[in-house]
Structure formats: C-alpha cells, structure tokens
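Asks: when you get a sec, could you give me coordinates for this:
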Amino acid sequence: MQPDLPDIPALQRLRTRSPLVHCMTNDVVQTFTANVLLALGASPAMVIDAGEAPEFAAIADALLINVGTLTETRAQAMRGAIEHAVAANKPWTLDPVAVGALSLRTRFCQQILSLQPAVIRGNASEILALAGVNSGGRGVDATDTADSALPGARTLARQSCAIVVVTGEVDYVTDGERTCSVPGGDPLMTRVVGTGCALSAVVAACTTLPGDRLENVATACGVMKRAGAEAASQSAGPGSFVAAFIDALWREGRA
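Replies: Down below sits the predicted model:
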C-alpha cells in the first residue's frame, strides 16, 4: 500500500489547465462545491436541466454525478449527461450518496455502473453497498469504517474498471490492484455540509489531468485533508471553518 502523495505538480497542472467541471450535484452543496473548485483553479458549472445537461456534458472536461437529492426526473437528466460524456470521451465521477439506504438511488447507481465511471467516491457504507456487501449505512452517514470497506472497494474497482475512493479517517484510493492511503484531515470536516461532495468534484477535476490517474485522485484526497487540518487549526467552530477551508485550498500549490 502506497502512502505517497506527489501532489504539488498535479495541483499546479490543475491550476494551469483550469478544467471545466460539470457538477450534477445535490441541491444542498452546490455553492460550497463551486467555491471549492474555484479556490483550486478549476471552473465549475451546475447544469441540471434534462434538455441541456447532455449537451453540456459533451462540452465540459469532466462530469460529476452526485445522487444526494435524486429524483426520477433528475435521474433521466443524469443518465443522458453520462451517455454524452462517455460518447465524447470525457471522464465522469460517481458520488453514490446514501446508496444502500434508499431504493431509487441504489437502483439508479447500480444501473449506471455499466457506463464506465472513471472514479467512484463514497463513504465506507456506500462503497460496500455498491460492491454488493451488506453495510450499516444510515442515510448519508457511514456506520462502517474505511478499513473494513477496503476489500469491497478493491472488488468494486475490478468489477467496474473504475478507481474507487473510500473516505474516512484515512482515505483509500484503489484501482483493484494498487492502493494509496491518504491520512489527515480533521473531525471538524464532518460538521459542515458538503466536504465529501466537494471532494468528489475535486476528484472529477483531477481525472482530467495527464499522468497516473490513481495518483491524481489521491492528490485530490490529500489536498482536501491537508486544507481541512489547516482550517481546523484556525477555526473556532464550523462557521469559521468554512471560510478558513476555502482560504486554505486557495493557498494549496501556490508556494
């Protein structure tokens, strides 16, 4: 297992390329997600209409599918966007929020796995559910540990041919054969809405970079962990943490 994070060059490439990331994400986190991407030099767009999303997915550099506030109508728009992204050879990332706990999103995510996601990013319970392993998820909250989900993550990576990221106190990034561990962060990151969802957007941005995709995705995890720890050290609580977190991301890779 590799704890290596050659991330500063990747961050510099991200700022230079400024990839356009099409975020079909949940309603709760859109603004936070956009600000995280902007702080790191990427360009966010939230196009969700069923008529426009497929067209835009072919234009954007990467697509994020986050099922946090999924509806039947939004599922149709997401599927159309995925199909157009795949046809245009653009990478897409899946964030399977609360999969395993609710039937619509579980069924939808199982169906779209056949459409070749570049990355799947979820908590331990979500990854175990997608891998077909009984998990103890409670809605968006994981009740399983990242360590316990690692075998399932490797299985899911091999089955889907995607890089799988299982997040927790330590994040694991695996392609089914190789695995990187990414420690760090701070518990305060779990007391604000959207850090995991925003990580998925940063992962999507990093799928556009040249080089080893597994290392680039591990970079995304490392950046978020490091910024979270720095922000927590300067914050009085969740409110001030958000501003400090965005500022910490802004400083990443600029030295």
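
Asks: contacts and neighbour counts: CA atoms only from here.
Replies: Fine.

Asks: which residues in the stretch 51-200 of the chain form strands?
Replies: Counting by DSSP state E, counting those that start in this stretch, the stretch 51-200 of the chain has strands at residues 62-66, 92-95, 119-123, 163-167, 171-174, 179-182.

Asks: what does the third one contact?
Replies: This means strand 119-123. With contacts defined as CA atoms under 8 Å, 6 or more residues apart in numbering, strand 119-123 is touched by 92-97, 127, 141-142, 146, 162-168, 196, 200, 203-204.

Asks: show the buried residues in these.
Replies: Using 16 or more other CA atoms under 10 Å as the burial test, the contacts of strand 119-123 include 92-97, 127, 141-142, 146, 162-168, 196, 200, 203-204 as buried.

Asks: got the contact list for residue 176?
Replies: Counting by CA under 8 Å, 6+ apart, residue 176 touches 153-158, 163.

Asks: helices of the stretch 151-255 of the chain, residue ranges please.
Replies: Taking DSSP state H, counting those that start in this stretch, the helices of the stretch 151-255 of the chain run over residues 195-206, 213-233, 238-251.

Asks: winner for burial among those helices?
Replies: Mean neighbour count (mean count of other CA atoms under 10 Å) peaks for helix 195-206 among the helices of the stretch 151-255 of the chain, with a mean of 27.

Asks: what does it rub up against?
Replies: Outside helix 195-206, the residues touching it (CA under 8 Å, 6+ apart) are 14, 19-21, 23, 25, 29, 32-33, 36-37, 42, 61-64, 66, 91-95, 119, 121-122, 189, 213, 216-217, 219-221, 224.

Asks: try it again with 7 Å
Replies: 19, 21, 23, 33, 36-37, 42, 62-64, 92-93, 95, 121, 189, 216-217, 220-221, 224 (CA atoms under 7 Å, 6 or more residues apart in numbering).

Asks: with distance to residue 81 added, can I get the helices of the stretch 151-255 of the chain in a markdown table?
Replies: Formatted as a markdown table, the helices of the stretch 151-255 of the chain follow (distance: least, CA to CA, whole Å):
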| stretch | distance to residue 81 |
| --- | --- |
| helix 195-206 | 14 |
| helix 213-233 | 22 |
| helix 238-251 | 29 |
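
Asks: those helices: which one's closest to residue 2?
Replies: Closest approach to residue 2 among the helices of the stretch 151-255 of the chain (CA to CA): helix 213-233, 9.9 Å.

Asks: quick one: that closest one to helix 238-251, angle?
Replies: 130 degrees (axes from the mean of the first three to the mean of the last three CA atoms, to 10 degrees).

Asks: what's helix 213-233 packed up against?
Replies: Under the contact criterion of 3 or more CA pairs under 7 Å, 6 or more residues apart in numbering; DSSP states H and E, helix 213-233 touches strand 179-182, helix 195-206, helix 238-251.

Asks: how about this one, so we can line them up?
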Amino acid sequence: MNLSHNLQPFPASAAAHWLTQLRTASPLVHCLTNQVVQNFTANVLLALGASPAMVVARQEVGDFSAIANGLLVNVGTLNETQAEAMLLAVASANGAGVPWVLDPVAVGGLGYRTDFARQLLTMKPTAIRGNASEVMALAGFNSAGRGVDSTDDSLAALPAAIELANHSGAVVAVTGAIDYVTDGQTCYALPFGDPLMTRVVGTGCALSAVVAAFLSLDKEKALELVASACMMMAFCGGMAAGAATGPGSFVPRFLDLLYQLQPEHLMGKTL
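Replies: Coordinates of the predicted model:
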C-alpha cells in the first residue's frame, strides 16, 4: 500500500488549541483500565487538567458512563467480571452519546481477550489506541506481539490501522517510535516520543485515557483530537526523557511537564 499521498505531519496549532479547550472543560473520564496502571493513568489525566474516575463495579458502571464525558475500555487485566462491566459501560456510553476508546492490550496473543476485543469492536468505539502488534491483530493481520510488547514496527502496522479505521468507523492510533493516527483517509505522523517511554509501565494505557479526555471536547473532530492527545503525550515524553537518567527519574519529570505544558510550548517555545 502506497501511503505517501496521505501521510502528513500534524499541525502544532491544532494541538495547542485543543489543549486550551481541555484545560477549560476539565472533562470527567471514566477509566475501566487494567490494575497495573490505574494510579499512573489518574495522575496523567490530573496533570493535563482532566478528572479521572475508576468506577468498576458492574452495578455502577452503566450509571456512571452515562454522566462521564469520556470512557476508556482497556483489556489489560481482563477477567469475566470486568468484561461484564465493560459491556454495560459501553452500552450506556453509546446510549448517552459519550465517546469511548478501546485499548486492545495484548490482543492477538491470547484468545479470550482477542475474542472480547472483537466483540467490543462491534459496539463502535470512537477511537482505538494500541501498539503495532495489537492493531494488526485486531484488524485481522498477522502480527508478532509478545504479551503487551509489540515486535512490529508502527509504520508496518499503518495499512492495518487504515483498514481497521475504515471497517470500524473509529479513529485508530498506532503508537511506537513514531505514532500514526488515521481515520482511514488522512494519516498523521507524530515523531516526538522517546524509547524510554517504553521502559515505564502505563504510558500507552495512560495515552488511551488522554485520548478519551480529548474526544469529549468534540466528537466531530475525532481525528484532530486523537492526534492532539498523541502529540502532547509524545512531546512531553520526549522532553522528559532528555532530562532523565532512567525510568525512575522519567516519571516525575513527565508528570511535571504535562502539568506545565502550555499551548505556546507546542508551537516552539522552550518548555
């Protein structure tokens, strides 16, 4: 597939605009995410100016998703009880017009979560965010994932991302050394991150929650909003990695930079 005709950089001015809108709106994000990353995900959302909530009981998720501004469904530590809660939350979000994000963690390598993620796919996520192997597997392509780790390159997964976007109607973000975001027609490339981000648990999962936060601002601008979320996380991640000596010093610097980030920084002013 020749992608050169529709692969383009994402304008920093758009991300700067949506950062201002996010800080003003302070959206409430319902996170049905994996147990390993809940604290980090909440801190990332708070640092950017959103409001996280981890309501997980099946008796409550439907009511809460209907009043939240965005929903994240992350299958990282999937079990039967959680799967039931996720289906209830998604159905409620859809009924209330609340945008939701599917994060298909480790899909492709394990049958139970792969089947469940494909069931969720029929419920029309607003966006899908995964690594190359996860996106390829969800789209039905051959992939080479190893648990939560991708052994496929993000650019190699772009054809799968385009097909998945066209098939599902969702905006698809495939993250890696370079992040690619597509609605099936337009494809944005975001080369701002750093490999150190892969040495910390939860950066991708937290990004999916940030995507849900941004989508709450205007579902009609989904492609632009997903790309804005990816750009901000990668931008701050790259900056934090440059000042860090390893994973331990990366995390607090990353959170500080998300908190300090201003629209003008995305436009070139030093952060």
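
Asks: of the contacts of residue 176 of the first structure, which is the most crowded?
Replies: Counting neighbours by other CA atoms under 10 Å, residue 153 leads the contacts of residue 176 of the first structure with 32 neighbours.

Asks: map residue 45 of the first structure across to the second structure for me.
Replies: Taking TM-score structural alignment, the alignment pairs residue 45 of the first structure with residue 53 from the second structure.

Asks: what does residue 90 of the first structure give?
Replies: Aligning on TM-score structural alignment places residue 90 of the first structure opposite residue 98 in the second structure.

Asks: wait, isn't its match in contact with residue 69?
Replies: Yes - applying CA atoms under 7 Å as the test, residue 98 of the second structure and residue 69 come out as touching, 6.1 Å apart.

Asks: between the two, tell me which one has more neighbours.
Replies: residue 69 (26 against 22).

Asks: corresponding residue for that one in the first structure?
Replies: So residue 69 of the second structure corresponds to residue 61, using TM-score structural alignment.

Asks: so who does the residue nearest to that match when sequence neighbours are not counted touch?
Replies: Nearest residue to residue 61 of the first structure in three dimensions, chain neighbours excluded: residue 20, at 5.1 Å (CA to CA, 6 or more residues apart in numbering). Residues near residue 20 of the first structure by CA under 7 Å, 6+ apart: 42-44, 60-62.

Asks: show me what residue 20 of the first structure lines up with in the second structure.
Replies: Using TM-score structural alignment as the criterion, residue 20 of the first structure maps onto residue 28 of the second structure.

Asks: state the distance from that match to residue 64 of the second structure.
Replies: Using CA to CA, to the nearest Å, residue 28 of the second structure is found at 10 Å from residue 64 of the second structure.

Asks: same question for residue 21 of the second structure.
Replies: For residue 21 of the second structure, the distance to residue 64 of the second structure - CA to CA - is 23 Å.

Asks: with neighbour numbers in mind, choose between those two.
Replies: residue 64 (19 against 14).

Asks: against residue 166 of the first structure, how distant is the most centrally placed residue in the first structure?
Replies: Closest residue to the average C-alpha location of the first structure: residue 200 at 1.4 Å, with CA atoms, centre = their mean. Remark: distance between residue 200 of the first structure and residue 166 of the first structure (CA to CA) = 11 Å.

Asks: all the helices of the stretch 1-150 of the first structure, in order from the start?
Replies: Along the stretch 1-150 of the first structure, counting by DSSP H, counting those that start in this stretch, helices occupy 7-17, 30-39, 53-59, 72-87, 103-112, 124-130, 146-160.

Asks: skipping adjacent residues, who's closest to the equivalent of residue 192 of the first structure over in the second structure in space?
Replies: If you follow residue 192 of the first structure across to the second structure using TM-score structural alignment, you land on residue 200. Setting aside the residues directly before and after it, residue 200 of the second structure is nearest to residue 247 in space (CA to CA, 6+ apart), at 6.0 Å.

Asks: would you mind confirming that that neighbour is in contact with residue 197?
Replies: No - if you go by CA under 7 Å, residue 247 of the second structure and residue 197 don't touch, sitting 8.0 Å apart.

Asks: give the aligned equivalent of residue 145 of the first structure in the second structure.
Replies: When the second structure is aligned by TM-score structural alignment, residue 145 of the first structure is paired with residue 153.

Asks: for residue 2 of the first structure, same thing?
Replies: Residue 2 of the first structure maps onto residue 8 in the second structure, by TM-score structural alignment.

Asks: contact partners for the counterpart of residue 239 of the second structure in the first structure?
Replies: Aligned by TM-score structural alignment, residue 239 of the second structure pairs with residue 230 of the first structure. Taking CA under 7 Å, 6+ apart, we find residue 230 of the first structure in contact with residue 248.

Asks: thinking again about what came up before, out of the helices of the stretch 151-255 of the first structure, which is closest to residue 86 of the first structure?
Replies: Using CA to CA, the helices of the stretch 151-255 of the first structure put helix 195-206 closest to residue 86 of the first structure, at 14.0 Å.

Asks: ok, the equivalent of residue 169 of the first structure over in the second structure - how many residues close by?
Replies: Mapped onto the second structure by TM-score structural alignment, residue 169 of the first structure lines up with residue 177. By other CA under 10 Å, 17 other residues sit near residue 177 of the second structure.

Asks: give me the number of residues near the aligned partner of residue 80 of the second structure in the first structure?
Replies: Aligned counterpart of residue 80 of the second structure in the first structure: residue 72 (TM-score structural alignment). For residue 72 of the first structure, the neighbour count with other CA under 10 Å is 11.

Asks: rewinding a little: grab the nearest non-local neighbour of the match of residue 45 of the first structure.
Replies: Closest residue in space to residue 53 of the second structure, ignoring its immediate chain neighbours: residue 30 at 5.0 Å, by CA to CA, 6+ apart.
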